[in-house]
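Participant: just the structure for this:
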Amino acid sequence: MTFDRQDLSNETLLHLYQHLLRPRLIEEKMLILLRQGKVSKWFSGIGQEAISVGSTLALEADEYILPLHRNLGVFTGREVPLGRLFAQWQGKRTGFTKGRDRSFHFGTNEHHIVGMISHLGPQLAVAGGIALADLLDKKPKVTLTYSGDGGASEGDFHEALNVAAVWQLPVIFMIENNGYGLSTPSNEQFRFKSFVDKGPAYGMEAVQVDGNNVLEVYTTVKRLAEDLRENPRPVLVEALTFRMRGHEEASGTKYVPQSLMEEWAAKDPVENYEKWLLAEGILTETARHSIRETIKAAIEAGLQEADAVPMPTADIQEEIADMYQPFEAPVTDAPAGSAAPDKRFIDAISEGLKQSMERYPDLVLMGQDIADYGGVFKITEGFVAAFGKSRVRNTPLCESAIVGIGLGLSIKKKKSMVEMQFADFVTCGFNQIVNNLAKSHYRWGQNADVVIRMPTGAGSAAGPFHSQSNEAWFTHVPGLKVVYPSNPHDAKGLLCAAFEDPNPVLYFEHKMLYRSMSGPVPAAYYTTPIGQAALAAEGDELSIITYGMGVRWALEVCQDLGVSADVLDLRTLLPWDQEAVRRTVEKNGRVLILHEDTMTGGIGGEIAAWIGENCFEHLDAPVRRVASLDTAIPFAPPLEAAFLPQQRLREQVQALRNY
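Facilitator: Okay, here's the model as predicted:
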């Protein structure tokens, strides 16, 4: 192995050595503790330290890094206190996740690190969001994110690189190519010879480095970072290396040929660099011994600190509360006497979006065709002229990447909106929503200030892939908030409230209400409280609990049949208003729950169960549910009409009335 010091000082070379040695000595200690049962799991980076250390030290201290589970050198390079790091691995409260997550599954804004989730690929797009925030703020910064060669097979890898290239985001994508994805060798992962072949396909520069040569990694990344600060763009760096231990300790390395292990053992990044320093007279034996003993002493002190902390005890209220960033929604009413002209549902959404853009200068809108075209439903028509293309951004067809970018913007204290062209397409971004946005605050205290708009619902003969009511997929996920307005007034008010809330909010808007319904909407800015239901009608025969288009259907059926009913519009599905449900159940004793979503697994089942558990003594009849058929949504209008619940609603209202 050849080391080219270029113009690096002896001080820098020794600084790199100390940081290269530290993760190796920590790992050696952790492997002992693992065998003693004091650490539950360990993902070894032995053999790959030069990548983490060289690239981390090449950046400025306030530039964000998004590491994986073999990048201990990132954390030690950023001087994360060892006592706190060890407490994290032991599941102690003084770690970074209060014992809620393990390994490097955490972030720390103090040290400008955003840790991984087990799905590997999603963090690549989060890096893009951080870099976008720096671009918008005109800050000359770069962001560094890592991927393994196996993880680069994920769709998130493609989406993140594609968006970064299109938007010219200053991200260094570091690919640690160690030849295996767990036990699967590269020739069973991909057919190309080198990751540098991928760069030109995305329109970005790609370079290859010896990942075991700390000087080559350091000088290459430093050069690239300096260039990217002046000329923002993404770069792909392939670092060739090898993992000398199992994917994690339990998996072992029996699948690796012994000759390959011996070949790479000779390329050990720590031993070779140390030998070179000694040979060049830059490091003495005395200094070598002193540095090792100093690091070992720091490790022992950190372990003693972590060991002294007891295992956490569960505080149920705190566990529940920490799913969300605390937020007391201010009461924001339109000024008394202000004009409230009739507006269509779609225009109320557009107005709420526009006023929120004016209210929050750091709010960024992202979605397919939302810029000059104004979106497929024309909700953002004219927004580019008003706010510019930097804040109203057309996106590639990369739902996962765009949601991840929203989280990255949140890390930099910006708000964002992601428009799903149709709610059906959210499946392509599902992982980012339910595993990244929803869990981020609970895991390490980072809120996800992202609103996802979801045009939803059937009735337009659009078939199985443009008509789904999929809100129940998300009402099961703690950490999200889900709103679903039924009228223009609430459409604007709930959207404005969603932007005020620092937590991730899914905002469902029924397409069939867009241009078919109008109502009074105050022209001034106002909010409708998230989590509060409202009575759309009052009556004393029975209660219909519903939301969205269901409110329209319930009002029409009650009027046609002459039924006196409470029609309770939930408005928010997570968290839903239990006290409002309790009041109407206690009042009328006969309850029907209606939603357009399919019957099985719909939120109606959850509400019915809650009523049975908490309001049973007030019921005069069994709780009834009315929903769409448990089928995909058909295309032909007669089939779609049979799928939807209107006719069954009429029958069930009459049956409940006569029970």
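Participant: CA atoms for contacts and neighbours, from now on please.
Facilitator: Fine.
Participant: show me what contacts Ser186?
Facilitator: 149-150, 179-180 (CA atoms under 8 Å, 6 or more residues apart in numbering).
Participant: show me what contacts Val209?
Facilitator: Contacts of Val209 (CA under 8 Å, 6+ apart): 216-217, 220, 237-240.
Participant: give me the buried subset of those.
Facilitator: 216-217, 220, 237-240 (16 or more other CA atoms under 10 Å).
Participant: any idea which of those is closest to Val53?
Facilitator: Val217 (8.6 Å; CA to CA).
Participant: once you drop chain neighbours, what's closest to the closest one?
Facilitator: Once flanking residues are discounted, Val217 sits nearest to Gly54: 5.2 Å by CA to CA, 6 or more residues apart in numbering.
Participant: who touches the host helix or strand of that neighbour?
Facilitator: For Gly54, the host element (DSSP states H and E) is helix 49-58. Residues from elsewhere that reach helix 49-58, judged by CA under 8 Å, 6+ apart: 16, 19-20, 23-24, 65, 71-74, 77-78, 176, 211-219, 221-222, 225, 239, 269-270.
Participant: let's see this one next, to set against the first:
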Amino acid sequence: MSYSATDMIFDSEGYHQDFLIDLYEKLLKPRLVEEKMLILLRQGKVSKWFSGIGQEAIAVGVTSILQEDEYILPMHRNLGVFTTRNVPLHRLFSQWQGKINGFTKGRDRSFHFGTHEYKIIGMISHLGPQLGVADGIALAHKLQNEKKLTAVFSGEGGTSEGDFHEALNIAAVWDLPVLFCIENNAYGLSTPTSEQYRCEHLADRAKGYGMESHIIDGNNILEIHQKLSNIANDVRENPRPVLIEFKTFRMRGHEEASGTAYVPDEDLAHWRERDPIVRFEQHLLDRGILNWDWAEHIKCKIKQEIEAHLAIASEDRLPEFDETIELNDVFKVTENQYFEISGEISEIRFIDAISDALRLSMRKHPNLVLMGQDIAEYGGVFKITKGFVEEFGKDRVRNTPICESGIIEVAAGLSIKGMKAVVEMQFADFVSSGFNPIVNYLAKFHYRWGQNADVVIRMPCGAGVGAGPFHSQSNESWFTKVPGLKVVYPSNPVDAKALLIAAINDPNPVLYFEHKALYRTQRQEVPFDYYTTEIGKASLLKEGTILTIISYGAALQEALKIIEEEKIDYIDVLDLRTLQPLDTISIFASARKTGKVIILTEDSLFGSIASEISAQITENCFEFLDAPVIRVGSLETPIPFASILETNYLPYQRFREKLKELIEY
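Facilitator: Model (predicted):
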């Protein structure tokens, strides 16, 4: 669909004059702010700028039709969202200059922030994840019986990302009230749309998801307002996703350094004639709603506001580095809730302990939602949630499409709305498909702008069951390196139940690893009631003086078997239970006491948690050591399927040999 300047018709009938003037002011404000920012950019007072000149009508129009308590998830070219929501300009200026009164305390720049006060959730540079987050916020609206919708932005380039398609599919399957707003501005940085997709209109992509879609002139503020007002009102009453393609054009570079040399001059000239502000201003002048003097008065008033707020921001201070504050802001601080072990005890399996923890947590937290592939009526591939639908209903026990990334983003959106989520990876290996939102969204949430991610991701993991390279990995070390994530890995049923309950209570993102080989092999007397164990505390299972074994998960159980078979006594056996945060106090205390340490992991050694522990012991306990710290792990190969190959891939025979060598050292 192409547009000319002459077919840009404004239908202002039915609008009050005051409303039209207000809309004109809302369009002007982001343009004038941006013109000032471009000056400051050249002066070196802001570091980067993503221009929205020529696209203001979309951000202003979408925001204008939303209710004040409805969330909007903009991109970095949507300044009009922030100004239309009346975010104080001095706070935006401080944000862009990395000052303390910005929204991220200098920790992030541009529009990479959120604010509950103004119901705006900013994007991250990876673009796509916010689409699934919008799904999560919309799902929370549905579950909380609120007639609300959520609006989320993407550029035409972002529609090529998998997150876009996962988010649309989830929203369609679950009838989520989301307006997916595509700003089709012709170029992704310098790549034209002809090299990005083959469909005639991006709105056509909705057909594949059974979704409604519309094409709107993104430079016509009244067309945007009129059409979206009707759509939004209907979506609030009849929840469903709607895809909106706004045809527009980016008049400046992707960011200022990139320029527009790749754009033909005739295209720039064509779209310059369709400037959304100039054309709307002319319409108001032609109708007698506005005159030149009043237009100049409005511009002068906005410019004065900009200068006044720049003066406020100039007095704001830059952040001062305080290591304690920086480290403490990675996670939401929470008091550990202790629920003592008491009441009836029964012998159950590891898998039953996990199921108990989930069931009791669902009863305790009415705002908790379980999501995963096949977890509803089928009960999950391991039957851990069997019978949950009958007790808690399908709203809270949700089968998901096969879209790990999108569902993790939904969980983040639920957290924004004050809910809790547990996401089951059918196998821990599949988390690679959801890696980006975990390490770049959930992990950085609280540090960036103070929003916690109340999300637990269950990770059925591990070898020893003949499942081969794609269902057997020990991939915990992928995440222990990432600040902002907690990693829990129990070895027995008592801890499995307590630590999962603790993880669900924790308002921060937790990856909960559960080794499949333990599911039906480990039995223990487990308290029937609700109880917890503190995350970040190791457990000393055996105590002695001749050496220390450090391990976790199924490897810990194998270590216990080997020392029993070899009749080795008088040793410390430390079950880590939590890999991040790591209980270095207990690790160092044991290493200093025995002087000999062997670390066993099912993971391969290079870059593993075993390597990190070894390095920390060497740095902090060197003078107490009587032997080198020994690490034992699986082979540096993918995990083989055949039993004889898998047995020799695993580290346990090598551990037996190394253990004897260390005792005799």
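Participant: quick one: TM-score?
Facilitator: Overlay of the two chains. TM-score (TM-score structural alignment, normalised by the length of the first structure): 0.99; 657 aligned residues with a CA RMSD of 0.7 Å.
Participant: sorry, back to before: the residue nearest to Val217 of the first structure matches what in the second structure?
Facilitator: Using TM-score structural alignment, the partner of Gly54 of the first structure in the second structure is Gly61.
Participant: what does Arg650 of the first structure give?
Facilitator: Superposed on the second structure with TM-score structural alignment, Arg650 of the first structure falls opposite Arg656.
Participant: for that match, what are its contacts?
Facilitator: Contacts of Arg656 of the second structure by CA under 8 Å, 6+ apart are Ile562.
Participant: one more: Leu202 of the second structure?
Facilitator: 156, 245.
Participant: counterpart of it in the first structure?
Facilitator: Using TM-score structural alignment, Leu202 of the second structure pairs with Phe195 in the first structure.
Participant: follow-up on the earlier one: of the buried ones among the contacts of Val209 of the first structure, which belong to helices?
Facilitator: The helices, defined by DSSP state H, take in 216-217, 220 from these.
Participant: quick one on the thing from earlier: got CSV for the buried ones among the contacts of Val209 of the first structure, with distance to Tyr373 of the first structure too?
Facilitator: Listed next are these as CSV, based on distance: CA to CA, whole Å:
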residue, distance to Tyr373 of the first structure
Glu216, 47
Val217, 44
Thr220, 42
Val237, 36
Glu238, 38
Ala239, 41
Leu240, 44
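Participant: just name the closest of these to Arg571 of the first structure, please.
Facilitator: Val237 (48.0 Å).
Participant: that closest one maps to what in the second structure?
Facilitator: Match for Val237 of the first structure (TM-score structural alignment): Ile244.
Participant: what sits against that match?
Facilitator: 179-182, 203, 213-216.
Participant: got it, and Asn503 of the first structure?
Facilitator: Counted by CA under 8 Å, 6+ apart, Asn503 of the first structure has contacts 324-325, 447-450, 479-481.
Participant: in contact with Val87 of the second structure, which residues?
Facilitator: Neighbours of Val87 of the second structure in contact, by CA under 8 Å, 6+ apart: Tyr118.
Participant: gap between the equivalent of Asp293 of the second structure over in the first structure and Arg292 of the first structure?
Facilitator: Matched across to the first structure, Asp293 of the second structure falls on Thr286, judged by TM-score structural alignment. Distance of Thr286 of the first structure to Arg292 of the first structure, computed by CA to CA, to the nearest Å: 10 Å.
Participant: tell me which of those two has more neighbours.
Facilitator: Between Thr286 of the first structure and Arg292, Arg292 has the larger neighbour count (other CA atoms under 10 Å), namely 15 against 8.
Participant: how about the strands in the stretch 101-250 of the first structure?
Facilitator: For the stretch 101-250 of the first structure, applying DSSP state E, counting those that start in this stretch gives strands covering 107-108, 113-114, 143-148, 171-177, 180-181, 184-185, 205-210, 235-240.
Participant: out of these, nearest to Asp372 of the first structure?
Facilitator: The nearest among those, by CA to CA, is strand 171-177 at 26.8 Å.
Participant: how close does that closest one sit to the second structure?
Facilitator: Averaged over the aligned pairs, strand 171-177 of the first structure sits 0.2 Å from the second structure after superposition, using mean CA distance after the TM-score superposition for the first structure.
Participant: which strands and helices sit next to that strand?
Facilitator: Packed against strand 171-177 of the first structure by the contact rule (3 or more CA pairs under 8 Å, 6 or more residues apart in numbering; DSSP states H and E) you find helix 122-136, strand 143-148, strand 235-240.
Participant: hang on, the earlier thing: and which of the contacts of Val209 of the first structure is nearest to Leu124 of the first structure?
Facilitator: Val237 (13.5 Å).
Participant: and that closest one, how close does it get to Asp149 of the first structure?
Facilitator: For Val237 of the first structure, the distance to Asp149 of the first structure - CA to CA - is 12 Å.
Participant: identify the contacts common to those two.
Facilitator: Contacts common to Val237 of the first structure and Asp149, judged by CA under 8 Å, 6+ apart, are Ile175.
Participant: what's the most buried one of the helices and strands packed on strand 171-177 of the first structure?
Facilitator: Ranked by mean neighbour count, those are led by helix 122-136 with a mean of 28 (mean count of other CA atoms under 10 Å).
Participant: give the aligned range of it in the second structure.
Facilitator: Taking TM-score structural alignment, helix 122-136 of the first structure hits residues 129-143 over in the second structure.
Participant: mean shift between that stretch and the first structure?
Facilitator: With mean CA distance after the TM-score superposition for the first structure, stretch 129-143 of the second structure averages 0.3 Å from its match.
Participant: Ser154 of the second structure matches what in the first structure?
Facilitator: Matched to the first structure by TM-score structural alignment, Ser154 of the second structure sits across from Ser147.
Participant: ditto for Thr618 of the second structure
Facilitator: Checking TM-score structural alignment: Thr618 of the second structure goes with Gly612.
Participant: how much space separates that match from Arg582 of the first structure?
Facilitator: In terms of CA to CA, Gly612 of the first structure sits 11 Å off from Arg582 of the first structure.
Participant: what do you get for Asp372 of the first structure?
Facilitator: For Asp372 of the first structure, the distance to Arg582 of the first structure - CA to CA - is 47 Å.
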